[in-house]
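A.B. asks: pasting the sequence and the predicted model now:
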Amino acid sequence: MTRLIQSLSEISTNYDALFVDLWGCVHNGIQAFPEAVKALQDYRKGGGIVILVTNSPRPWKAVSEQMLSFGVPKDAYDAIATSGDSARTAMYLGAVGQKVYHIGTPEEVDVFFAPSDILDNAVEITTVPLEEADGIVCTGPRHATADVDVHRPEFLYAKQKGMKLLCANPDIVVDRGEVREWCAGAVAALYSEMGGESLYFGKPHPPIYDLARRHLAQLADIEDSKIMCIGDGIGTDVMGGISEGLDVLFITGGLAAHEFGDDPETPDPTRLKSWLAEQNLSPTAAISLLR
């Protein structure tokens, strides 16, 4: 049975570390949620460790700088594990070959394809046209609000050539302020649906949790029973945390807010229980917004 709570402090003393999602929990892609920031700051002041675990395709340093611009200070967390860092490590190990076709915005190229600062034996990666590529790297759709079906023609060619697609962000959608946008996960899902092979490195898949645990191990030796995941994505944050054997706090006022009534701050307990049963997932606790 999922317990509906009003504040993080009601259960936070049961845990020594938190794996916290960013988009939809700590910020909305434009600005920070002040109550969420304060909740994390208070938790850390009490001795807890906060590892931000995000499906952002960016390296952690870029995410940290971005969060400062949103109003999330560095004293709200201890470390950041990003899908981008996990995916970049795989890419620089040659997971999809050395010549890759990039799907994403031009702004993401300099960040994602920057020389690896993680591996000593990184292979040389070059971006090339699809016809010259060994594989595909997707950091997101080229246009966040456009139909991902635009990729079907090139995916048909790539599938026939046996190319693998490395997905730097398994999220399907995010809400940037009031606008819902497609993510790399939607593009990768289309490729898989068409019979291609997509490789995932963010939530709910194991590699990013391994990275988060590595960050945590550098700070303290904490058992899984003392770690709680927090997030608003039922198919990413909740499913991923439960699959890892970790307790999960589900943020109802994020991506699925419309499922639980008209007011995101007061989810209907009956609708929440019914909806979670339909998802066949049972997080440890739920809260409207992180606070």
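C.D. replies: Structure received. Numbering: from 1, shown residues only.

A.B. asks: going by C-alpha atoms from here, please, whenever you check contacts or count neighbours.
C.D. replies: Will do.

A.B. asks: contacts only, for the residue most central in space within the chain.
C.D. replies: Closest residue to the average C-alpha location of the chain: residue 55 at 2.2 Å, with CA atoms, centre = their mean. Applying CA atoms under 8 Å, 6 or more residues apart in numbering to residue 55 gives the contacts 82, 83, 84, 168, 169, 170, 171, 202, 203.

A.B. asks: adding distance to residue 255, write these out as JSON lines.
C.D. replies: Below are the contacts of residue 55 laid out as JSON lines (distance: CA to CA, whole Å):
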{"residue": "82", "distance to residue 255": "20"}
{"residue": "83", "distance to residue 255": "19"}
{"residue": "84", "distance to residue 255": "21"}
{"residue": "168", "distance to residue 255": "20"}
{"residue": "169", "distance to residue 255": "16"}
{"residue": "170", "distance to residue 255": "15"}
{"residue": "171", "distance to residue 255": "11"}
{"residue": "202", "distance to residue 255": "17"}
{"residue": "203", "distance to residue 255": "15"}
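
A.B. asks: and those, which of them are in helices?
C.D. replies: Within these, residues falling in helices by DSSP state H are 83, 84.

A.B. asks: list just the nearest of the contacts of residue 55 to residue 184.
C.D. replies: Nearest to residue 184, judged by CA to CA, of the contacts of residue 55 is residue 169 at 5.3 Å.

A.B. asks: re earlier: what's the closest non-adjacent residue to the residue nearest to the centre of the chain?
C.D. replies: Spatial nearest neighbour of residue 55, excluding adjacent residues (CA to CA, 6 or more residues apart in numbering): residue 83 at 4.6 Å.

A.B. asks: surely the one you found is in contact with residue 52?
C.D. replies: No. Between residue 83 and residue 52 there is no contact, the gap being 11.0 Å when judged by CA atoms under 8 Å.

A.B. asks: second structure for comparison follows:
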Amino acid sequence: MIVKQVAGLQEIAGSYDTLLCDVWGVLHNGAAAFVPAVDALMRFRGTNGPVILITNAPRPGHWIKAQIKSLGVPDEAYDVIVTSGDVTRGVIGANPGVRLFHLGAERDLPFYEGLDVVFADEADADLISCTGLFDDETETPDDYRELLTRLVARGLRMVCANPDLVVERRGKMVYCAGALARLYEELGGEVVLVGKPHAPIYEAVLTEMRLLGRAKPLAVGDGIPTDVLGATRAGIDVLFITGGIHAGDFGPEDQPEAERVSARLEAEKLSAVGFLPRLAW
């Protein structure tokens, strides 16, 4: 079955009362907001219903709110933000007093504010919390193989705050926490994943939808292994944005070929109600 490129979100929006929109790669690229995408969200809110931003960012929602506002996404473009970081905080918070080995950049440390945790080195920790690489601009997961091998030998469980493998940042792909989590599993370690495509973040989203009195969601995202797979598992229709992390996989970035998009989704045993190079109304 050929998945078709839609003229814009407006073409299919009438069938849905809630939009579940990915953030990084759909709304912005880490440097600036995509203006047509912001416009699409505001138009959906004006004619169809609420917009819930659903992101694998390993940070609390209020951080993301401030970040995307600085990039040009106004508060009026959405109603609620659900982050992998918030769901992860719930998992860690269920273990008060845990001795935690933080694997990630120093800028992520405020992520733990308000949680009853004790930071520990790798020799004394009870649990690993992975928010990303120490330096995602220069490092790769293979730089962590020796460290992760030692942690696996200790039998430590890893809680991954961001299942994304890569993300587009100012036109460059950088590795995320999910890439380290995948290597940790390959080395024999146990990993807890709560963000897309896994159930906990969708359970949080569906809770928000119930509070808003809504029942017909459309997901929008640029990641096949996260957004498309997660929505499919949750029984949610999805509009696939081809110009994010998969840019160039389907032909020219601004003119993706429907046959190539369809073949890729079919190979992954996934489907979409349509696709767009970039989100627009």
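C.D. replies: Alright, I've got the coordinates. Computed from a predicted model, the values in this text were never measured in an experiment.

A.B. asks: residue 250 of structure 1: which element?
C.D. replies: strand 247-251 (DSSP states H and E).

A.B. asks: give me the number of residues near residue 237 of structure 1?
C.D. replies: Residue 237 of structure 1: 29 surrounding residues under other CA atoms under 10 Å.

A.B. asks: wait, I meant residue 235 of structure 2
C.D. replies: 10.

A.B. asks: quick one on the thing from earlier: packing partners for the strand holding residue 250 of structure 1?
C.D. replies: Helices and strands touching strand 247-251 of structure 1, by 3 or more CA pairs under 8 Å, 6 or more residues apart in numbering; DSSP states H and E, are strand 227-231, helix 239-243, strand 285-287.

A.B. asks: where do the helices of structure 1 begin and end?
C.D. replies: In structure 1, the helices defined using DSSP H lie at 34-45, 60-70, 83-91, 106-112, 152-160, 184-193, 206-217, 239-243, 269-279.

A.B. asks: next, the contact list for residue 41 of structure 1, please.
C.D. replies: Here residue 41 of structure 1 is in contact with 75, 76, 77 (CA under 8 Å, 6+ apart).

A.B. asks: closest to residue 109 of structure 1 out of those?
C.D. replies: So of the contacts of residue 41 of structure 1, ranked by how close each gets to residue 109 of structure 1 (CA to CA), first place is residue 77, at 27.0 Å.

A.B. asks: please name the nearest non-neighbouring residue to the closest one.
C.D. replies: residue 50 (4.8 Å).

A.B. asks: I'd guessed that neighbour sits against residue 18; true?
C.D. replies: Yes. Assessed by CA under 8 Å, residue 50 of structure 1 is found in contact with residue 18 at 4.9 Å.

A.B. asks: before we move on, back to that, how many residues are close by the residue nearest to residue 77 of structure 1?
C.D. replies: 24.

A.B. asks: related to what we said a few turns ago, can I get the contacts of residue 55 of structure 1 in CSV with distance to residue 161 of structure 1 and neighbour count?
C.D. replies: Shown next, in CSV, are the contacts of residue 55 of structure 1 (distance: CA to CA, whole Å; neighbours: other CA atoms under 10 Å):
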residue, distance to residue 161 of structure 1, neighbour count
82, 30, 29
83, 26, 31
84, 26, 26
168, 21, 31
169, 23, 29
170, 23, 28
171, 26, 25
202, 26, 32
203, 28, 26
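
A.B. asks: tell me, of the contacts of residue 55 of structure 1, which are also contacts in structure 2.
C.D. replies: Shared with structure 2 under both residues aligned by TM-score structural alignment, their matches' CA atoms under 8 Å, the contacts from the contacts of residue 55 of structure 1 are 82, 83, 84, 168, 169, 170, 171, 202, 203.

A.B. asks: residue in structure 2 paired with the residue nearest to the centre of structure 1?
C.D. replies: Counting by TM-score structural alignment, residue 55 of structure 1 lines up with residue 56 in structure 2.

A.B. asks: so its match versus residue 164 of structure 2, what's the distance?
C.D. replies: 7 Å (CA to CA, to the nearest Å).

A.B. asks: what residues are shared contacts of those two?
C.D. replies: Contact criterion CA under 8 Å, 6+ apart; residues shared by residue 56 of structure 2 and residue 164: residue 196.

A.B. asks: could you list the buried residues of stretch 125-136 of structure 1?
C.D. replies: 125, 127, 128, 130, 133, 134, 135, 136 (16 or more other CA atoms under 10 Å).

A.B. asks: returning to that earlier point: out of the helices and strands packed on strand 247-251 of structure 1, which is the most enclosed?
C.D. replies: The highest mean neighbour count among these, using mean count of other CA atoms under 10 Å, belongs to strand 227-231: a mean of 26.

A.B. asks: in structure 2, what range does it match?
C.D. replies: Against structure 2, strand 227-231 of structure 1 falls on residues 217-221 (TM-score structural alignment).

A.B. asks: measure the mean distance from that stretch to structure 1 post-superposition.
C.D. replies: For stretch 217-221 of structure 2, the mean deviation from structure 1 after alignment is 0.6 Å (mean CA distance after the TM-score superposition for structure 1).

A.B. asks: contacts for that stretch next, please.
C.D. replies: Taking CA under 8 Å, 6+ apart as the rule, stretch 217-221 of structure 2 contacts 16-22, 25-26, 227-228, 231, 236-241.

A.B. asks: just to revisit the earlier point, could I get the helices and strands packed on strand 247-251 of structure 1 as a markdown table with distance to residue 5 of structure 1?
C.D. replies: Formatted as a markdown table, those follow (distance: least, CA to CA, whole Å):
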| stretch | distance to residue 5 of structure 1 |
| --- | --- |
| strand 227-231 | 13 |
| helix 239-243 | 19 |
| strand 285-287 | 5 |
